[in-house]
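> Give me coordinates for this.
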Amino acid sequence: MSSTAGGDARPGQPEDPCKAREVLGIVGDKWSLLIVRNLSQGPRRFTELKRAVDGISQRMLTVTLRGLERDGILTRTVRNVMPPHVSYELTPMGMTLREAAAPLLEWSIAHLTHIDTARAAYDARPDTPST
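Modelled structure (predicted):
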């Protein structure tokens, strides 16, 4: 990575290519892409997302939704009815994230059984180090 002595990027170049880590931090956790995938079908309420994302706790869903909202991936809409109706929906940027992540999600589904088989074979080896 080239930069000037002061640490500034060259004109016309991104400020810091390593900032991609920030984006990976947004979507690289265990839950974010699953939530994005579920929201690609349209707005969802919290309880719908909780049912759709197997294994996520209520607290972790709340934390993940807040993070995705903060990063501009989704919007949260509150309708003042009784009881209040809160829904989540992907932003245009969130939809492009879904498009970019779709091949990775498809790959994971297609290869999950192979990964499970490889893990079982690895774990069964007598020379496998214990952690």
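> use CA for all of it now, contacts and neighbours both
Fine.
> what comes up buried for stretch 97-116?
Using 16 or more other Cα atoms under 10 Å as the test for burial, stretch 97-116 gives 97-98, 101.
> Skipping its backbone neighbours, what lies nearest the residue positioned nearest the centre of the chain in space?
Nearest residue to the geometric centre of the chain (Cα atoms, centre = their mean): Ser32, 2.6 Å. Leaving aside its chain neighbours, Ser32 sits nearest to Thr64 (6.5 Å; criterion: Cα to Cα, 6 or more residues apart in numbering).
> And Leu33, by the same measure?
That would be Val27: by Cα to Cα, 6+ apart, it lies 6.1 Å from Leu33.
> Second chain to compare with the first, below:
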Amino acid sequence: MPHSHTGVPGAVMDEACPVTEVLDHVSGKWSIGILIAAAHGPVRFTELERTINGISRRMLTLNLRRLERDGLLVRTVYPTVPPKVEYSLTLMARELYASLTGLVGWAERHRSAVSQARVAYDAAAEQGSDAVW
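Coordinates of the predicted model:
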């Protein structure tokens, strides 16, 4: 079986690439915010835009399309003037949301410990300590 430059068999790398791609999509800063915002029911584009701090309209549009393409969001267009568009989580995304809430809870619980570890690491690095490496 051919090996890649990482020493992993080629077939394993071929199977892992889609997994890595999906993880990259759902772990992105904007994707997580969108999934969390849409978890409580259908949400409109303008609501998402207001809820997710710092996201541009273009970035929101790109992320919504990608999440829809990945099967995580359903886009519903209502025939009104102007058209009303809502986004909802799919069953697959609801399962992912459960994992995300666990991760968010972990981050909230350990935020100060991570901050303290960074300060200690940076202080040791400034002193030229070999303990950092």
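> Tell me which other helices or strands whichever strand or helix holds Thr62 of structure 1 touches.
According to DSSP states H and E, Thr62 of structure 1 maps onto helix 58-70. Judged by 3 or more Cα pairs under 8 Å, 6 or more residues apart in numbering; DSSP states H and E, helix 58-70 of structure 1 is in contact with strand 74-79.
> Show the subsequent helix or strand relative to the strand it packs on.
Next element after strand 74-79 of structure 1 (DSSP H and E): strand 85-90.
> That following strand packs against which elements?
When contacts are defined as 3+ Cα pairs under 8 Å, 6+ apart, strand 85-90 of structure 1 packs onto helix 32-39, strand 44-45, helix 46-52, strand 74-79.
> for structure 2, longest helix please?
If you go by DSSP state H, structure 2 has its longest helix at helix 91-126.
> ok, back up a step: could I get the buried residues of stretch 97-116 of structure 1 in a markdown table, plus columns for distance to Tyr88 of structure 1?
As requested, the buried residues of stretch 97-116 of structure 1 are exported to a markdown table (distance: Cα to Cα, whole Å):
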| residue | distance to Tyr88 of structure 1 |
| --- | --- |
| Leu97 | 15 |
| Arg98 | 15 |
| Ala101 | 19 |
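> from the residues you listed, which is closest to His114 of structure 1?
Minimum distance to His114 of structure 1 across the buried residues of stretch 97-116 of structure 1 is 20.4 Å, recorded for Ala101 (Cα to Cα).
> isn't the closest one right next to Leu33, touching?
Yes - between Ala101 of structure 1 and Leu33 there is a contact under Cα atoms under 8 Å: 7.4 Å.
> intersection of neighbour lists for the two?
Common neighbours of Ala101 of structure 1 and Leu33 (criterion: Cα atoms under 8 Å, 6 or more residues apart in numbering): none identified.
> can you tell me how far the residue nearest to Leu33 of structure 1 sits from Asp54 of structure 1?
Look at Val27 of structure 1 and Asp54 of structure 1: by Cα to Cα, to the nearest Å, they are 17 Å apart.
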